[in-house]
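Participant: sequence? don't have it. structure:
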């Protein structure tokens, strides 16, 4: 069994993925309580977190969120994050859909994210307001 990660409400994401970076901006804008912190998988902290939970930092195929001491990946990660944001609690009903249906859709987007949305040369630098919430 994997030991729990010491930090909570941390979202791990691919920092060079344009789609992933927009996802983080979407969450940060709606997270009015500043509950979540963010770490790109390309950072030292993000790489350690990824390896701890069995995600290959060199070829990330998912984002992850540590919430309530539990690591959620793929569609569970996205739904967990969304369902905690003000006005987005309705997303919880999507947990009723089996993972066997949700995760293939997630994986299809994740596998093709660079081709569809693009890839930056380096991690996108957050604005000053969000900088304090990024763990590197």
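Facilitator: Cool, the structure landed. Everything numeric in this text was worked out from a predicted model, so none of it was measured.
Participant: Only C-alpha atoms from now on, for both contacts and neighbour counts.
Facilitator: OK.
Participant: Distance of residue 11 relative to residue 100?
Facilitator: To residue 100, residue 11 is 23 Å away according to C-alpha to C-alpha, to the nearest Å.
Participant: Looking at these two, which is more packed in?
Facilitator: residue 11 (28 against 8; other C-alpha atoms under 10 Å).
Participant: try this one side by side with the last:
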């Protein structure tokens, strides 16, 4: 993953689980290999449209985390596994999850995504990054 072109994680900005995942990545990515955009933000909507997706369809699908890497958009379990691998260290082991059929991984992903608001709650608005993290958010 080249430092000059950081990967972008698109996430549901009102989802507590998704915001927790973003905080998890930030704590484990001090070099700033990843940047972030809420699906509800102007930047997030523009990235989705640039890849042929409508924001309403993505949030309803249900999608909660997408990864834009090397000009390609990854979704569902593929996005989560690639993000974990990108964190390096022990998190690369998550890549072993690829041995499971994608249909199984994605079914589990969709199950959690469908229930995320009920299980983890939601916020009224997207989180605001701290001044120190503002440059990593689009």
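Facilitator: Now that the structure is in, tell me what you want to look at. Worth saying up front: this structure is predicted, and the values here are computed from it rather than measured.
Participant: TM-score for these two?
Facilitator: Here the superposed chains carry a TM-score of 0.87, computed using TM-score structural alignment, normalised by the length of the first structure; 129 aligned residues with a C-alpha RMSD of 1.5 Å.
Participant: Residue in the first structure paired with residue 109 of the second structure?
Facilitator: Structural correspondence for residue 109 of the second structure with respect to the first structure (TM-score structural alignment): residue 106.
Participant: where does that match land in three-state SS?
Facilitator: helix (DSSP: H, G, I helix; E, B strand; the rest coil).
Participant: try residue 43 of the second structure
Facilitator: helix.
Participant: give me every residue that touches it.
Facilitator: 37, 138 (C-alpha atoms under 8 Å, 6 or more residues apart in numbering).
Participant: What lines up with it in the first structure?
Facilitator: Aligned counterpart of residue 43 of the second structure in the first structure: residue 45 (TM-score structural alignment).
Participant: List of residues touching stretch 109-118 of the second structure?
Facilitator: Taking C-alpha under 8 Å, 6+ apart as the rule, stretch 109-118 of the second structure contacts 15-17, 62-64, 76-77.
Participant: would a markdown table of those residues with distance to residue 51 of the second structure, secondary structure and neighbour count be doable?
Facilitator: Formatted as a markdown table, the contacts of stretch 109-118 of the second structure follow (distance: C-alpha to C-alpha, whole Å; DSSP: H, G, I helix; E, B strand; the rest coil; neighbours: other C-alpha atoms under 10 Å):
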| residue | distance to residue 51 of the second structure | secondary structure | neighbour count |
| --- | --- | --- | --- |
| 15 | 23 | strand | 22 |
| 16 | 26 | helix | 19 |
| 17 | 25 | helix | 21 |
| 62 | 17 | coil | 19 |
| 63 | 15 | coil | 20 |
| 64 | 16 | coil | 27 |
| 76 | 16 | helix | 21 |
| 77 | 18 | helix | 22 |
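Participant: how about these, which pair is most distant?
Facilitator: Pairwise distances across the contacts of stretch 109-118 of the second structure peak at 18.5 Å for 16 and 77 (criterion: C-alpha to C-alpha).
Participant: so where do the helices sit in the second structure?
Facilitator: 16-28, 42-50, 55-60, 76-87, 102-120 (DSSP state H).
Participant: so which of those gets nearest residue 127 of the second structure?
Facilitator: Checking the helices of the second structure against residue 127 of the second structure by C-alpha to C-alpha gives helix 16-28 as the closest, at 7.6 Å.
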